[in-house]
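>>> here is my input; please provide its structure:
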Amino acid sequence: MTASAPLLVPGLRSLAPAYHGILCDVWGVLHNGVSAFEQAHQALASFRREAGGTVVLITNAPRPNAPIREQLAGFGVPLEAYDDIVTSGDVTRDLLHANAGAKLLHIGPERDLPLYDETGVVLASEEDAELISCTGLFDDENETPDDYRDRLSILAKRGLTMICANPDIVVERGDRLIWCAGALARLYEDLGGTVSILGKPHAPIYKAAVERLEAIRGGPVDPQKILAVGDGLPTDIRGAVSQDLDVLFITGGIHAADFGATDDPDEHLVLRRLAEEGLRARAAVPRLIW
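This next block holds a predicted model:
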């Protein structure tokens, strides 16, 4: 892309010939936590069918990928839209395996407990814990990070490391913003605690996703032929840029209010925000469409 080329493009079709693979975010791009964006999954299916490309979904969901497949199917996202999924939970499980036998405090909803299956860690109380794993808030509909301040302060003073299984600070659920594990991890660090994070924007999840992409395609893929698609500046975009991947920025996601009308963003505002964050994008669209 030349410096004078427009950032906003009509859709994925205009970029597709330049890429062999896509690493695509899920929440905010394919669905909003309540319903799927039909044009988004149709765009990915078209990339696979018409451009011969490979799609690996890359998400900060703190669970293994099997429940995410079920969730996507429930939203109506067809298997034709993607080849595989790599989650923050998948890469977090590797770290949990390395701590087999440790007494672990789980902070997060019960739905995330499958994360620990067959990892060898032992779920424990706050008093007995040697390690913390945070997948979110216990009740993300009603609680805020500040509700955890006293509890986290005590744990930080004990010197316990927190494994953050979902680096997202907030996500959209329908028309609401919901706090995620990343918000608790940030608070824990502010209180003096140590945090280990493997999901976006950190390298381990990208390494795992590229390995899956290459396994599916049957050989090495030039990083310049991989396009990352996402809506979150501190996670999706920063992570992709840190791995020197081209980015398709979905402006109508979590940052939509910053760019004017959701479906007609002001390109100048988008470019200014990217520059302020020290980030870049190959192109941008309000919503993922073909």
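>>> going forward, measure contacts between C-alpha atoms and count neighbours the same way
Noted.
>>> and Arg272, what helix or strand is that in?
Arg272 belongs to helix 267-277 when elements are defined using DSSP states H and E.
>>> and the very next helix or strand once past that helix, what other elements does it pack with?
Counting by DSSP H and E, the element after helix 267-277 in chain order, helix or strand, is strand 283-285. With contacts taken as 3 or more Cα pairs under 8 Å, 6 or more residues apart in numbering; DSSP states H and E, strand 283-285 sits against strand 246-250.
>>> pull the distance from the strand it packs on to the chain's centre.
Using Cα atoms, centre = their mean, to the nearest Å, the mean C-alpha position of strand 246-250 is found 14 Å from that of the whole chain.
>>> same deal with stretch 90-109?
For stretch 90-109, the separation from the chain centroid amounts to 19 Å (computed by Cα atoms, centre = their mean).
>>> measure it end to end?
Taking Cα to Cα, to the nearest Å as the measure, stretch 90-109 stretches 17 Å from start to finish.
>>> any buried residues in it, and which?
Neighbour counts using 16 or more other Cα atoms under 10 Å place 90-93, 95-96, 99, 102-108 of stretch 90-109 among the buried residues.
>>> which stretches in the stretch 101-250 of the chain count as helices?
Remark: helices of the stretch 101-250 of the chain, listed N- to C-terminal, are 149-157, 181-190, 203-217, 238-242; assignment by DSSP state H, counting those that start in this stretch.
>>> could I get those helices in CSV, plus columns for mean neighbour count and distance to Arg272?
Shown next, in CSV, are the helices of the stretch 101-250 of the chain (neighbours: other Cα atoms under 10 Å; distance: least, Cα to Cα, whole Å):
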stretch, mean neighbour count, distance to Arg272
helix 149-157, 16, 34
helix 181-190, 22, 25
helix 203-217, 18, 26
helix 238-242, 21, 15
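>>> now the second one, please; I'll put the structures next to each other:
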Amino acid sequence: MTLPHALSGLGAVAADYDILLCDVWGVIHNGRESWPDACAALTRFNEQGGHVVLISNSPRPSSDVVAQLDRLGVPRDSWKAFVTSGDATRAELAKRAPGPAWVIGPDRDWPLYEGLGLDSAHGAADAAFISVTGPVDDENETPEDYRDRLAAGVARDLELICANPDRVVQRGDRLIYCGGSLADLYESLGGRVTMAGKPFGPIYDLALREAADLLGKPVDRSRVLCIGDGVVTDVLGANRQALDCLFIAQGIHGDAARGSDGRLDPARAAGLLKAETTYARYAMLDLTW
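Predicted coordinates for the structure are as follows:
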């Protein structure tokens, strides 16, 4: 088992990279508040000539999520470009217009569908495919609440488009189910699932195009560092793209990678990564400079 190198801070390796592809939820905020040290680290990277591209599995278009970052106090100078799973998923949905689409998710995610010309279905019976952003009531519902409804979709061989591959995110001090947990259930029932967000290629294609625009030249992939706390999204995505990765080992994992001295235990971090057959070059508990 190869251990990640425990970093004292991002500054220890910042000079080795031109681009950071940085996760959002779990790295720079928890849905209730932003983390000043993490934001300051990204700002400093930008100030020293680097370029931070935020890469999020939010199911909404990035233009709609910027206001949320502002409300949480994420400084605009901590990032230079922003791409979301919603941005990447809109292309998949447009291919399938006019549907009709059976949409599952909270009302706040409706900007995902604006301008795509999709008709609405009321359920599996009259749908051409299913589009999932997450549970309708993510404060209270679990994937099991959707088992019977999703089984009806499987019975009709409907494809499920999942706009948020995250299984869970941290909201305050709680873990909340996301679209990926519903997609997992659908697959376990025998259904077909398509996703464009992390760890899948389309979102990285978008992010690297943004990075090239910022650089004004082609991206040297050896000088790109991915940062994230999701093993099966951020770390696996970086591995599939052959990009270096900094694993933020606290986030959704709580104290699982913390040693008895209160600091990162590289062996425990490696255990979290090995469980999903992934590897990260670096690890920290929280993002700091």
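>>> now the TM-score, please.
Remark: TM-score between the superposed chains equals 0.96 [TM-score structural alignment, normalised by the length of the second structure]; 287 aligned residues with a Cα RMSD of 1.6 Å.
>>> picking up where we left off before, minimum distance to Gly21 of the first structure: which of the helices of the stretch 101-250 of the first structure has it?
Closest approach to Gly21 of the first structure among the helices of the stretch 101-250 of the first structure (Cα to Cα): helix 203-217, 7.1 Å.
>>> in the second structure, which residues correspond to the closest one?
Counting by TM-score structural alignment, helix 203-217 of the first structure lines up with residues 201-215 of the second structure.
>>> and the equivalent of Cys162 of the second structure over in the first structure, what is it in contact with?
Aligned by TM-score structural alignment, Cys162 of the second structure pairs with Cys164 of the first structure. The contact partners of Cys164 of the first structure, by Cα atoms under 8 Å, 6 or more residues apart in numbering, come to 133-135, 181-182, 185, 195-198.
>>> gap between the residue positioned nearest the centre of the second structure and Gly271 of the second structure?
Closest residue to the average C-alpha location of the second structure: Asn57 at 3.1 Å, with Cα atoms, centre = their mean. With distances taken as Cα to Cα, Asn57 of the second structure is found 24 Å from Gly271 of the second structure.
>>> one more: Ser120 of the second structure?
Remark: distance between Ser120 of the second structure and Gly271 of the second structure (Cα to Cα) = 44 Å.
>>> okay, these two: which has more neighbours?
Comparing Ser120 of the second structure with Gly271 by neighbour count (other Cα atoms under 10 Å), the higher total belongs to Gly271, at 18 against 15.
>>> how about the more buried one, what does it touch?
Remark: with contacts taken as Cα under 8 Å, 6+ apart, Gly271 of the second structure is in contact with nothing.
>>> if we use 10 Å, what do you get?
Residues in contact with Gly271 of the second structure, defined by Cα atoms under 10 Å, 6 or more residues apart in numbering, are 1-3, 256-257, 277-279.
>>> same check, this time on Ser14 of the first structure
Contacts of Ser14 of the first structure were listed using Cα under 10 Å, 6+ apart, and they are 283, 290.
>>> before we move on, what about Ile248 of the second structure?
Contact criterion Cα under 10 Å, 6+ apart gives 23, 26-27, 227-231, 234-235, 257, 264, 269, 280, 282-287 as the residues in contact with Ile248 of the second structure.
>>> what's the answer for Leu185 of the second structure, then?
By Cα under 10 Å, 6+ apart, the residues touching Leu185 of the second structure are 143-144, 146-147, 150-151, 191.
>>> alignment lookup: Gly74 of the first structure to the second structure.
Under the alignment defined by TM-score structural alignment, Gly74 of the first structure corresponds to Arg71 in the second structure.
>>> His29 is in contact with that match, correct?
No. The pair Arg71 of the second structure / His29 is not scored as a contact, 11.1 Å apart, by Cα atoms under 10 Å.
>>> so those two - more neighbours on which side?
His29 (23 against 12).
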